[in-house]
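S.K.: would you be able to build a 3D model of this:
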Amino acid sequence: MKIALLGYGRMGKIIERVAIERGHSISIKADSKTTSLNFSDTDVAIDFSLPSTAVSNIKASIDAKVPVISGTTGWLESYEDIVSYCNEKKGAFLYASNFSLGVNIFFEVNRVLAKLIGNYSDYKLNIEEIHHTKKLDAPSGTAISLAEDIIQNSKFTNWAMDKTNADTVKIEAKRIVDVPGTHIVNYDSEVDSIEIKHTAHNREGFALGAVIAAEWIANKKGVFNMKDVLNIG
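M.R.: Model (predicted):
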C-alpha cells in the first residue's frame, strides 16, 4: 500500500519504518509546515498529527476518498462530527486512543473488571496515567477510554481530573521524561486493593498497531475501531 503520514514527528517516523518493513511505501510526509495535501497516489492515510490539525486532516482524507485512521488525541469534542461527515461522504474512518495490541486487551480486561466490581460501594476508583513531557493533552486519550468504558459498565457516571463525588472516576495525569505510556486502574477499599496496569516499553507497539489498522481498513467503508480490527469482544 501507499500510505500518507499525516504527522511526521516521532511517531510518524516510527510508523514509516514499520510500514516499509511490512512492504508498504510512503506517499506523503506531512508535518506542521505542510500547507496542502495531494492524495492522488495514496491508498490509506495515518493521522498522528496535532489536536489542532487532526480534524482537517481527517476530513481532507475522507474528501479524497482515502480511508483514514487517526491516533491523535485531544480533539474528541469533534468526534461525532467526524463520524457524521464520514457516513455522509461514504468514507472510511477509524479512531483509536491507542493502537497497541496489549492496550486493547487491557481495555477488555478493564471492562470486565468494571462489571464485576464497579457496583460495590466499598471500593474507591482512580486511574493514573504517565506519559512523556512532550505529550500535549492531559489526560491521555487512553485514560479517557478506560474511564468511559468503566462508566458504561458500572455505577460511575462521569470522569474528572479533580474528583467531585463518589460517582466520578478520578484521573491523575503525570508527565515524566521519556515515558512512552503507563496506565493504572486501581480499586481500593479498607480491606484490599485490585489493580490492573499496562506499561509500554517503547512506541513500537503503537506504530505496528497503526499499520495493521491501515492494512485492515483498505477497501472498507464505515466508521471503525480497534475492536473491529482485532476482533476483540
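S.K.: for the rest of this, base every contact and every neighbour count on C-alpha atoms.
M.R.: Will do.
S.K.: give me the neighbour count for the residue nearest to Leu146 when sequence neighbours are not counted.
M.R.: Spatially, and ignoring its direct neighbours in sequence, Leu146 is nearest to Phe107 (6.5 Å; C-alpha to C-alpha, 6 or more residues apart in numbering). By other C-alpha atoms under 10 Å, the residues close to Phe107 number 23.
S.K.: in a helix, Phe107, correct?
M.R.: Yes. Using DSSP: H, G, I helix; E, B strand; the rest coil, the assignment for Phe107 is a helix.
S.K.: ok, now which ones touch Tyr123?
M.R.: Applying C-alpha atoms under 8 Å, 6 or more residues apart in numbering to Tyr123 gives the contacts 117, 187-189.
S.K.: how far away is the residue sitting furthest away from the middle of the chain from Gly118?
M.R.: Ranked by distance from the centre of the chain (C-alpha atoms, centre = their mean), the top residue is Val191, with 34.4 Å. Applying C-alpha to C-alpha, to the nearest Å, the value for Val191 to Gly118 is 16 Å.
S.K.: structure for this one too, so we can compare:
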Amino acid sequence: MKIALLGYGKMGKTIEEIALNRDHEIVLKIEEDIDTYEIDKMEIDVAIDFSVPKAAFKNITTCFKNNIPVVCGTTGWLDDYEKAVEICKKEDSAFIYASNFSVGVNLFFELNKKLAKMMNGMDDYAVEIEEIHHTQKQDAPSGTAISLAQQIVTENVKKNSWQLDHAAADEIPIKAKRIEDVPGTHTVSYKSKIDSIEIMHTANSRQGFALGAVIAAEWLKDKKGIFTMQDVLSSQF
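M.R.: This next block holds a predicted model:
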C-alpha cells in the first residue's frame, strides 16, 4: 500500500516505522501543510494525517478532492469536521477520524461508557477527567478526553457538556496537564465523601497509536464512506 504521511513529527515517524515493517511504502512525507504538493500527480492509496490543527482541514479535504482516502488522528480542528464530512461525501471518498487510534484506548472507551451508565443516578459521586500529555501537544484538553466526556454526557442525564478546569454543576471538569515525554494518560474518576472509583489508561509509548492508525489505513483502502475506529475494530476482533 502506498501511504502519504501528512505530518512528520514524532507520531509521523512512528507511523512510518510501523508501516514499513508491515511492507507498505511511504510515497509522501510533509511537515504540516499539503498545499505545496501536487498530489494529483501521485499514486497514493491512503493518507494518514497527524499534522497540526491549523493544517488538518485543508490536508484532509485536498485529499478527498484527489480521490485519496484519509485516516486522521489530528485533534483540535473539529469545528470543521462536518464540513469535511460533506466534502468527503461529495467527492465519493473515504474517511476515518478518531481522537485516538490505540486499540487499548478504544477498549477503554467501551469501559468508560459502561461505567458511566452504571453511575447514572449516583448523585453522591462527582465525575472528573484528567489527561496528561507531552509538552509538545498543541491542544488542550486532548481529543481523547473530550471523547470520554461526550460518552459520559450521553449516559448521564445530569451532565450536559464538559469544561476545562472549572465546571458548573451540569458540566464535567477536565484537567489537562503537560509533562515532558508523556505519550498520554487518561483518568476518569467518580468521587464521593465515602470512596472513589477510577479507571485509567496509560500509554507507555506512541506505538499503540501508530499501529492503530496503520491498521485503520489498511482497512480503509478501496472503501467509500465515513467510518469510525469501532468499524475497524469490529472487523478485527
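S.K.: show me what the residue farthest from the centre of the first structure aligns to in the second structure.
M.R.: When the second structure is aligned by TM-score structural alignment, the residue opposite Val191 of the first structure is Ile194.
S.K.: give me the element that match is part of.
M.R.: Assigned by DSSP states H and E, Ile194 of the second structure belongs to no helix or strand.
S.K.: quick check: nearest residue in space to Trp77 of the second structure, chain neighbours excluded?
M.R.: In this structure, Trp77 of the second structure finds its nearest non-sequential neighbour in Pro53, 4.9 Å apart by C-alpha to C-alpha, 6+ apart.
S.K.: list the contacts of the residue positioned nearest the centre of the first structure.
M.R.: Geometric centre of the first structure, nearest residue: Ser97, 1.1 Å, by C-alpha atoms, centre = their mean. By C-alpha under 8 Å, 6+ apart, the contact set of Ser97 of the first structure is 71-73, 141-142, 145.
S.K.: recalculate using a threshold of 7 Å.
M.R.: Ser97 of the first structure sits next to 71, 73, 141-142 when contact means C-alpha atoms under 7 Å, 6 or more residues apart in numbering.
S.K.: turn these into JSON lines, columns for secondary structure and distance to Glu128 of the first structure.
M.R.: Below are the contacts of Ser97 of the first structure laid out as JSON lines (DSSP: H, G, I helix; E, B strand; the rest coil; distance: C-alpha to C-alpha, whole Å):
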{"residue": "Gly71", "secondary structure": "coil", "distance to Glu128 of the first structure": "20"}
{"residue": "Thr73", "secondary structure": "coil", "distance to Glu128 of the first structure": "17"}
{"residue": "Gly141", "secondary structure": "helix", "distance to Glu128 of the first structure": "12"}
{"residue": "Thr142", "secondary structure": "helix", "distance to Glu128 of the first structure": "11"}
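S.K.: what about the second structure, which of these hold up?
M.R.: Compared against the second structure with both residues aligned by TM-score structural alignment, their matches' C-alpha atoms under 7 Å, the contacts of Ser97 of the first structure retain 71, 73, 141-142.
S.K.: returning to that earlier point: element containing the aligned partner of the residue nearest to the centre of the first structure in the second structure?
M.R.: Using TM-score structural alignment, the partner of Ser97 of the first structure in the second structure is Ser99. Using DSSP H and E, Ser99 of the second structure maps to neither a helix nor a strand.
S.K.: roughly how far does Ser99 of the second structure sit from Asp222 of the second structure?
M.R.: 23 Å.
S.K.: quick check on the kept ones among the contacts of Ser97 of the first structure: which are buried?
M.R.: Neighbour counting with 16 or more other C-alpha atoms under 10 Å marks 71, 73, 141-142 as buried within those.
S.K.: and of those residues, the nearest to Glu88 of the first structure?
M.R.: Gly71 (21.9 Å; C-alpha to C-alpha).
S.K.: so where do the strands sit in the first structure?
M.R.: For the first structure, applying DSSP state E gives strands covering 2-6, 25-30, 44-47, 68-70, 92-95, 124-131, 158-160, 168-175, 181-188, 193-200, 222-224.
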